[in-house]
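Q: Please find the sequence and the predicted model below.
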Amino acid sequence: MASSTKTADTEPSAPEIAPIPAPIVVTPRCIIRRYHISDIPRVAHHANNPNVARYLRPHFPSPYSLADAEAWYQFACTGDRPLSYINKHSAICDPKTNTFMGSIGIRPLGADETRTVELGYWLGEEFWGCGIVPEAAREFSRWVFENFTEEEVQRLEASVYGVNLRSQRVLRKAEFVYEGTRRRAGFKHGEAFDILMFGLVREDLKKEG
């Protein structure tokens, strides 16, 4: 009768976990890199905060569960398809520990705005007030212009609720230009908000340089 005891050669091996991706942007206060599966618990931890979700788009889950973080990871890591087919999202991480602190990314617009991408970002509340997001937004925007052609990206834009003074300061520090206000264009939690529009074009960076 054959023994049913498994030998070391027949034991299933644990699945290999890919290494943490190399940074695409490095600044004194943060690094920006592709998401890694190890980020999922920290995404859920930082995003499950009503103060973080307060001025984000209504589709941002709140409360934010571990399942929401897992779904976001799958979406953000779909692959390296062309810009016109996929959003590009990255993790903002601590430069010393490489641990997740927040998120930044772009979303391509369509129709006659096919060369415009929308910038979005958020940061865990415990890291607010440290100058991380202005630095991340400025250098990530520069990375976008450097890594996509003029036929792919001519313009970055960001929209902010009028009551969100913190994010307005972020964009101004990141060299975005205030372009106007869409009065009472936003609505969340039963309240209407003005939406302030900010933009950045390649020529702005050329003037800066």
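A: Structure's in. What do you need?

Q: use CA for all of it now, contacts and neighbours both
A: OK.

Q: In three-state terms, label the residue most central in space within the chain for me.
A: Centre of the chain computed as the mean C-alpha position; nearest residue by Cα atoms, centre = their mean is Ile104, 1.9 Å away. Using DSSP: H, G, I helix; E, B strand; the rest coil as the criterion, the local structure at Ile104 reads strand.

Q: also this one, for the comparison:
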Amino acid sequence: MKTFPELYTNRLKLRKVATDDLNALVRYANNKKISENILNITYPYKEEDAAFWIDLAIKAYASGERVVFAINLKELSEFIGAIGLRIDTRHNHAELGYWIGEPFWGKGLMTEAVKEVLKFGFGTLHLHKIFATVFTDNRASERTLINNGLVKEGELVDQYKVDDVYKTVYQYRLTKQEYEKAISPI
């Protein structure tokens, strides 16, 4: 895809990440509660971290490695979070990753964004499988996956070392066949 897609839900616009997002990205990502659950967000999160991430997201799309969407409320033009797919073309699958600023937690916004990205991944990218991992203590993120029909595949014990502590994650998946079965009328 040469032109970056824009996706819409009832309340959200998912669009290309831009350099104009830098200030809002720093404001929302510079949160210990975010960094505790997202491996590539450090705390404190600084302007140079945001600039690096924005550049990475833009270049990764150009290379076909990732599609990273900025999340906006439809009525605001401000960046409030991100969601994306890290694509493995050889195996025709992608890893789903996402986060949203703390003021927007508990409103079902991420569940809405994940639903639209799954539709994009299976419908437009024709992926065979989309998977995601969540830290075992991140119940909100786990509910987001479950609410979108993802199936728990397993527990990866001591998978990541975070601040000198090994953390366990659950891995969830959805195959195209499972997705199509879930969305088709009975």
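A: Looks like it came in fine. Values in this document were obtained by computation on a predicted structure and should not be read as measured data.

Q: How alike are these chains, TM-score-wise?
A: Here the TM-score of the superposed chains, computed with TM-score structural alignment, normalised by the length of the second structure as the reference length, equals 0.89; 181 aligned residues with a Cα RMSD of 2.0 Å.

Q: about what we covered before: isn't the residue nearest to the centre of the first structure right up against Ala76?
A: No. Counting by Cα atoms under 8 Å, Ile104 of the first structure does not reach Ala76; the two are 10.7 Å apart.

Q: For the residue mapped onto the residue nearest to the centre of the first structure from the second structure, give me its contacts.
A: Matched by TM-score structural alignment, Ile104 of the first structure corresponds to Ile83 in the second structure. If you count contacts by Cα atoms under 8 Å, 6 or more residues apart in numbering, Ile83 of the second structure has them with Val68, Phe69, Ala70, Ile71, Leu96, Gly97, Tyr98, Trp99, Ala113, Val114, Val117.

Q: aligned partner of Ile100 of the second structure in the first structure?
A: Under the alignment (TM-score structural alignment), Ile100 of the second structure maps onto Leu123.

Q: and its match, how many residues sit next to it?
A: Applying other Cα atoms under 10 Å, we find 21 other residues in the vicinity of Leu123 of the first structure.

Q: The closest residue to it other than its chain neighbours: what's it in contact with?
A: The shortest distance from Leu123 of the first structure to any residue other than its chain neighbours is 4.1 Å, reached at Gly102 (Cα to Cα, 6 or more residues apart in numbering). In this structure, Gly102 of the first structure makes contact with Val43, His46, Ala91, Ile92, Cys93, Tyr121, Trp122, Leu123, Gly124, judged by Cα under 8 Å, 6+ apart.

Q: What is the aligned counterpart of the fourth one in the second structure?
A: So the one you mean is Ile92 of the first structure. In the superposition onto the second structure, Ile92 of the first structure corresponds to Ile71 when matched by TM-score structural alignment.

Q: Regarding that match, what is its secondary structure?
A: Put simply, Ile71 of the second structure is strand when judged by three-state DSSP.

Q: For it, give its distance to Gln159 of the second structure.
A: When Cα to Cα, to the nearest Å is the yardstick, Ile71 of the second structure and Gln159 of the second structure sit 28 Å from each other.

Q: Could you check which of those two is surrounded by more residues?
A: When neighbours are counted by other Cα under 10 Å, Ile71 comes out ahead of the other of Ile71 of the second structure and Gln159, with 28 against 13.

Q: neighbours around Ile40 of the first structure, how many?
A: Neighbours of Ile40 of the first structure (other Cα under 10 Å): 19.

Q: With His91 of the second structure instead?
A: Per other Cα under 10 Å, the neighbour tally for His91 of the second structure reads 10.

Q: which one in the first structure is aligned with it?
A: Using TM-score structural alignment to pair residues, one finds that His91 of the second structure aligns to Thr114 in the first structure.

Q: So that match is in contact with Pro108, correct?
A: Yes. Judged on Cα under 8 Å, Thr114 of the first structure makes contact with Pro108 at a distance of 6.8 Å.

Q: All the helices of the second structure, residue numbers only.
A: Under the criterion DSSP state H, the second structure carries helices at the ranges 22-29, 32-35, 47-63, 109-123, 139-147, 176-183.

Q: would you list those helices in a markdown table and tack on distance to Thr9 of the second structure?
A: Converted to a markdown table, the helices of the second structure look like this (distance: least, Cα to Cα, whole Å):
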| stretch | distance to Thr9 of the second structure |
| --- | --- |
| helix 22-29 | 21 |
| helix 32-35 | 24 |
| helix 47-63 | 22 |
| helix 109-123 | 7 |
| helix 139-147 | 16 |
| helix 176-183 | 16 |
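
Q: still on that earlier bit, what sits in contact with each of Ile104 and Ala76 of the first structure?
A: Overlap of the contact sets of Ile104 of the first structure and Ala76 (by Cα under 8 Å, 6+ apart) consists of His89, Ser90.

Q: Thr3 of the second structure and Ala62 of the second structure: what is the separation?
A: Where Ala62 of the second structure is concerned, Thr3 of the second structure sits at a distance of 10 Å (Cα to Cα).

Q: Counting neighbours, go ahead and name the busier of those two.
A: Taking neighbours as other Cα under 10 Å, Thr3 of the second structure and Ala62 compare with Ala62 leading, 15 against 7.
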